[in-house]
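> Sequence and predicted structure are below.
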Amino acid sequence: MRCSLGWLLALALVLWTQAAPAEERPTLLVMGDSLSAAYGIEADAGWVSLLQARLDGKARVVNASISGETSSGGATRLPELLGQHDPDIVLLELGGNDGLRGLPPGQFQANMRRMVEASQEAGAEVLLLGIDIPPNYGQAYRDAFTGVYHRLADDYDLPLVPFLLEGVALEETLMQDDGIHPTAAAQPVILENVWPTLAPLLEENGLALAEAQG
């Protein structure tokens, strides 16, 4: 009996030490639209899936992105997701559909503020992933729209990727036929746009990234 009890205690200790790192992994919650939901391509080819592969189990990535999502929809869904997943970092990639629908920038900004504040109140850090809209919407509206991301970054002291599709949006070979959604070939470029700003947040949350750079 004594030997069996000792064996059971040893086994329990091994199982506990194996499980502990998984519990300590930081959790990333991606709140986005079709740009993060791998619209028109295989799901595992999307930049969020590539991020998960790069992290190689060192962090948990929850992709809550939905094609067609707006800032209003995201603000409605976010509180439940925060409670469900308890993320350490929230990546906010929303606004493209708001801009394409001509939503007033003030309303867009109010929705984004709700999400930023909800995330921070839940103890999560926030990374803003900015987007632009086509030139035919007029320069004044484009400036007001993109300015929302910069104001939020300044007001809440948030890290910002100014344009998620930098190096992609103007490259025909990297865009699908609709001219809005990136191809599978563009996804590694998008990840590289996000990574330099995301990596410091991951390190602040205890993640060693020496093996996750490639």
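Looks like it came in fine.
> contacts, neighbours, all on C-alpha from now
OK.
> contacting residues for residue 169?
Contact analysis of residue 169 by CA atoms under 8 Å, 6 or more residues apart in numbering lists 175, 179-180, 182.
> Out of those, the closest to residue 81 would be?
Nearest to residue 81 among the contacts of residue 169: residue 182, at 26.4 Å, using CA to CA.
> I figured the closest one hits residue 174, correct?
Yes: the pair formed by residue 182 and residue 174 meets the contact definition of CA atoms under 8 Å, at 5.8 Å.
> want to compare, so here's the second one:
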Amino acid sequence: MALKDLLSFFFGLAMTIALSAAARAETISLVGFGDSLMAGYQLAPEDAFPARLEKALKDKGYDVAISNAGVSGDTTAGGLARIDWSVPDGTKGVILELGANDALRGVPPEETRGNLEAMVKRLKERGIAVLLAGMLAPPNMGGDYAARFNAIYPELAKKYDLPFYPFFLDGVVTEAGLKLEDGMHPNGDGIGVMVERFLPMAEQFITAVQEGE
């Protein structure tokens, strides 16, 4: 091999290695897509779930940025209407958390399921991974409604092979000291509990996103 060809080969090899390393070092862009539980109702922006989760992940060495696309009062119908423009190109994964307001308003579970499924399909069509955060119907909705509503999330997760966190408010919903005065939304301490419990699932999700690139 001529010296010029040899130099060209090693230059090309070095560029390939450098580009590969740069790709591996690229910040993973995620979006927290949901309602007031994601938006951080009555909390400072830095205390909302996406910001606190991003900090917790960075503290563990992950290069990640989590945008907050939570809208207080949003239903699954509202989420479906805005998901295309609320999740920008370049997003690697979405934490999908919606449905609580559907249950509070008595929206038929079949409608909630259809809206969530449509959002999952749209995201997957764009090559965006989805982590589905589950919700449970409030007890006052009755057993029949709860059975139909609560089944939505595990069934969609199974159908579309999604990583699944069963209950977004786990550890908070029954603890008055972890909620605001309205008795519904988490306070700063409540968000801390949610992030702590959610963190292992988030780490698994990020690992899967990285491996899928």
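Sure, I can see it. Values in this document were obtained by computation on a predicted structure and should not be read as measured data.
> so which of the contacts of residue 169 of the first structure is the most crowded?
Neighbour counts for those, by other CA atoms under 10 Å, peak at residue 182, which reaches 27 neighbours.
> quick revisit: wait, which of the contacts of residue 169 of the first structure is closest to residue 124 of the first structure?
Closest approach to residue 124 of the first structure among these (CA to CA): residue 182, at 28.6 Å.
> mind checking what residue 104 of the first structure lines up with in the second structure?
Matched across to the second structure, residue 104 of the first structure falls on residue 108, judged by TM-score structural alignment.
> same question, residue 148 of the first structure
Mapped onto the second structure by TM-score structural alignment, residue 148 of the first structure lines up with residue 152.
> State the number of residues packed around its match.
Look at residue 152 of the second structure: counted by other CA under 10 Å, it has 21 neighbours.
> which residues does it contact?
Residue 152 of the second structure makes contact with 109, 113, according to CA under 8 Å, 6+ apart.
> try 6 Å this time
Neighbouring residues of residue 152 of the second structure by CA atoms under 6 Å, 6 or more residues apart in numbering: residue 113.
> State the distance from it to residue 113 of the second structure.
Residue 152 of the second structure sits 6 Å away from residue 113 of the second structure when distances are taken as CA to CA, to the nearest Å.
> From residue 147 of the first structure, how far off is residue 139 of the first structure?
Applying CA to CA, the value for residue 139 of the first structure to residue 147 of the first structure is 12 Å.
> Which of the two has more residues huddled nearby?
Legend: neighbour count by other CA under 10 Å for residue 139 of the first structure and residue 147, higher for residue 147 (17 against 12).
> Helix, strand or coil: sort out the more buried one for me.
State at residue 147 of the first structure, reduced to three classes by DSSP: H, G, I helix; E, B strand; the rest coil: helix.
> Distance from the chain centre to the lengthiest helix in the second structure, please.
The residue-count maximum for a helix in the second structure (DSSP state H) belongs to helix 188-212. For helix 188-212 of the second structure, the separation from the chain centroid amounts to 9 Å (computed by CA atoms, centre = their mean, to the nearest Å).
> which residues are contacting it?
So helix 188-212 of the second structure is in contact with 53, 172, 178, going by CA under 6 Å, 6+ apart.
> can you redo those residues as TSV with distance to residue 90 of the second structure and secondary structure?
Conversion of the contacts of helix 188-212 of the second structure to TSV gives the following (distance: CA to CA, whole Å; DSSP: H, G, I helix; E, B strand; the rest coil):
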residue	distance to residue 90 of the second structure	secondary structure
53	20	helix
172	33	coil
178	35	helix
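> Closest one of these to residue 129 of the second structure?
Nearest member of the contacts of helix 188-212 of the second structure to residue 129 of the second structure, counting by CA to CA, is residue 53, at 17.4 Å.
> so how many other residues sit close to whatever residue of the second structure lines up with residue 81 of the first structure?
Per TM-score structural alignment, the equivalent position to residue 81 of the first structure in the second structure is residue 86. Using other CA under 10 Å, residue 86 of the second structure has 15 other residues around it.
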